[in-house]
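Student: Here is my input, please return the structure:
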Amino acid sequence: MLYSTVYSEERTKRSCSSGCIRCSEVNGCYKCRPRLFLYLARTGMRQTGHCIHSCPKGYFGVRHEDYSICNKCQLEHCNACFSNSYCTQCKHPYISYRGRCTESCPDGLYYANYSKDCRLLVDCMAGPWSSWTPCARNGQTCGFKYGITTRSREILEHPSPNGATCPSLVENRCCRMEMRHCADYDSLDSLTVTTPGEGQCSIDNG
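Tutor: Have a look, this model is predicted:
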């Protein structure tokens, strides 16, 4: 009777969702096409089967001879795992070390904030450069022939004591102003620099 009930609920391959070979109205898919993973999504007390190409976060894929399935990570404090014995991403504030989630790095290792793991050394990592600022001099973007433009970047990863130090975070360069005269002033001559240093700019890239 149970055998008959199961197959009375079974839909045809044509009526199942994409990638599914066998399914039921109650529990969705329970057999997927080759290479697809069966993922059981839980809603309250009910589980519904879906066929997907890769397992969602918090699950890892296991391939068997005749089916593939997504298993839930069971490791303590783990958000994402490669297998049931190796965590790849820990819950905050825990740290990933050799596939386990710990509260701190072992002695002799340093925490890498960017990659969220423990390492023998951590090199400084700088982010991308910002856009260049408008060409300016003495706080003005007009009234001079030449000015200075600046760009900057932030530190993404601070180095450990034995790691590579941080590069320059600020860069300056000379630039030619688009507006030689300031239109806001009645007397253009009053804002036109005629000193010998007008065509020069001093650069300090720290």
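Student: Please count neighbours and contacts with C-alpha atoms only from this point.
Tutor: Fine.
Student: need the helices for this structure, in chain order.
Tutor: Secondary structure of the chain (DSSP state H): helices at 2-9.
Student: Now for residue 83, how many residues are close by?
Tutor: 18 (other Cα atoms under 10 Å).
Student: what's the burial count for the residue nearest to residue 81 when sequence neighbours are not counted?
Tutor: Setting aside the residues directly before and after it, residue 81 is nearest to residue 87 in space (Cα to Cα, 6 or more residues apart in numbering), at 4.1 Å. The burial count assigned to residue 87 is 24, neighbours taken as other Cα under 10 Å.
Student: What of the one 4 residues further on?
Tutor: Counted by other Cα under 10 Å, the residues lying close to residue 91 total 13.
Student: check contacts around it.
Tutor: Contacts for residue 91 (Cα atoms under 8 Å, 6 or more residues apart in numbering) come out as 77, 78, 79.
Student: Which of those residues ranks first by neighbour count?
Tutor: Going by other Cα under 10 Å, residue 78 tops the contacts of residue 91 with 22 neighbours.
Student: Just confirm that residue contacts residue 86, I think it does.
Tutor: No: using Cα atoms under 8 Å as the test, residue 78 is too far from residue 86 to be in contact (9.3 Å).
Student: Any chance you could list residues touching both of the two?
Tutor: In contact with both residue 78 and residue 86: residue 100, using Cα under 8 Å, 6+ apart.
Student: Here is a second sequence; please produce its structure as well for comparison:
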Amino acid sequence: MQLKLISFVLIILHCMDYTGCQQHNTSRHWQHKQISGVSSGCQQGGCLTCSDYNGCLSCKPRFFMHLERSGMKQIGVCMTSCPSGFYGTRSRERNTCTKCSPECDSCFNKKFCMRCRIGFYLHRGDCRNNCPEDMVRSDTQRECVPKCPAECELCVNSETCTRCQPGLYQLNGRCHRVCPDDYEPNDKLMECVPQVHCQVGEWSEWTPCSRSGRTCGFKRGQETRTRQVLQYPSPFGGPCPEISEIKDCVIIRRTCPGRRPNDRKQRRNRNNNRKDNKGVRREKKRERERARDTGDRQDSRNKTEHRHRRGHDLQPFSPKEGLVQ
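Tutor: From the prediction side, this is the model:
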């Protein structure tokens, strides 16, 4: 009897162990099927679990779950960032891509849009059909932009201009017909740019007193000094001052080295000869002038005597004078 009871208990325990093992093997087989889908059924490397029918069921950390519709079913895709028209939300359970509002093309969250769809205009994170009264619609930017002043072609707001109307120059967000003081127009940039004034360096030392390139052999000469231009002026900037100066001076060395002592005496004699020649020419000139004056006076005297004689010959004849006493 006892042997039968012991045998029955052993049979029951064996069956329980077999059933448990069978269930455990079935669970492990299902789990292995889900995980093995990462390499066989999933097309994205970010999938943690997936199915052949619905794609990714869960994503690895830092990936976002995005559901793409394919006919009547949705396929899960794991992405590092959400596509256009969606924004990412993170949680402990899963990271998902949430759709923006219908009029929004790109958004930061459900209430803040960053770019609107065609036909809508962005203003403070909201997509609108019409802009506020003090603003106008920009089709290129799909935004509500400020109304610019009359002289402004493009602006940031009603007080800051970034591009002026043709013929005007931009400076610090304002448009000018004539640039303010210390500024000058730049026709290439159409801006007022600061004027650049000339800058020069310090004067150099005076050169030795010289004449004709020599520092000796003359009584007087000239000295020169210069300075460099450090900054050339802009078209309307202050011009450069004089960069060179010349002044007269006295040459200390009258005799040049290597010259013979009588060179100076010969030069003095030549100068004296020139003076003597000039004196002779002046004396001859005076003699010619005196001779001319003497001749003129003699001619005048002869003419006077001739007139007297002619007048005496032409006197009328008197009968009384013809009688002989």
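Student: what's the counterpart of the residue nearest to residue 81 of structure 1 in structure 2?
Tutor: Under the alignment (TM-score structural alignment), residue 87 of structure 1 maps onto residue 113 of structure 2.
Student: Tell me how far that match lies from residue 99 of structure 2.
Tutor: Using Cα to Cα, to the nearest Å, residue 113 of structure 2 is found at 11 Å from residue 99 of structure 2.
Student: mind listing what the closest residue to residue 80 of structure 1 other than its chain neighbours touches?
Tutor: Closest residue to residue 80 of structure 1 apart from its sequence neighbours, by Cα to Cα, 6+ apart: residue 58 at 4.5 Å. Contacts for residue 58 of structure 1 (Cα under 8 Å, 6+ apart) come out as 72, 73, 78, 79, 80, 81.
Student: so what corresponds to the first one in structure 2?
Tutor: Under the alignment (TM-score structural alignment), residue 72 of structure 1 maps onto residue 99 of structure 2.
Student: Could you check how far the nearest residue to that match once chain neighbours are set aside is from residue 299 of structure 2?
Tutor: The shortest distance from residue 99 of structure 2 to any non-neighbouring residue, by Cα to Cα, 6+ apart, is to residue 86 (4.3 Å). With the distance defined as Cα to Cα, residue 86 of structure 2 ends up 132 Å from residue 299 of structure 2.
Student: Kindly report the same for residue 293 of structure 2.
Tutor: Counting by Cα to Cα - residue 293 of structure 2 and residue 299 of structure 2 are separated by 10 Å.
Student: returning to that earlier point: map the residue nearest to residue 99 of structure 2 onto structure 1.
Tutor: Looks like residue 86 of structure 2 aligns to residue 59 there (TM-score structural alignment).
Student: same deal with residue 129 of structure 2?
Tutor: Under TM-score structural alignment, residue 129 of structure 2 pairs with residue 103 in structure 1.
Student: Share the number of residues neighbouring that match, please.
Tutor: Residue 103 of structure 1 - counted by other Cα under 10 Å - has 11 other residues nearby.
Student: Repeat that for the one 3 residues further on.
Tutor: Applying other Cα under 10 Å, we find 12 residues neighbouring residue 106 of structure 1.
Student: could you show me where the helices are in the stretch 151-300 of structure 2, in order?
Tutor: 262-313 (DSSP state H, counting those that start in this stretch).
Student: Same drill for residue 86 and residue 299 of structure 2, tell me which one is more crowded.
Tutor: A direct count of neighbours by other Cα under 10 Å for residue 86 of structure 2 and residue 299 places residue 86 higher, at 22 against 11.
Student: got the contact list for that one?
Tutor: Each residue near residue 86 of structure 2 by Cα under 8 Å, 6+ apart is listed here: 97, 98, 99, 100, 106, 107.
Student: Pull the most distant pair out of these.
Tutor: Farthest apart among the contacts of residue 86 of structure 2 by Cα to Cα are 97 and 106. That separation is 12.4 Å.
Student: Is the match of residue 72 of structure 1 in contact with residue 84, as I believe?
Tutor: No: shown here, residue 99 of structure 2 and residue 84 do not form a contact pair, counting by Cα under 8 Å, at 9.1 Å.
Student: Mind checking which of those two has more residues around it?
Tutor: With neighbours defined as other Cα under 10 Å, residue 99 of structure 2 and residue 84 compare such that residue 99 has more, 20 against 13.
Student: Enumerate every residue touching the more buried one.
Tutor: Residue 99 of structure 2 neighbours (Cα under 8 Å, 6+ apart): 85, 86, 87, 110.
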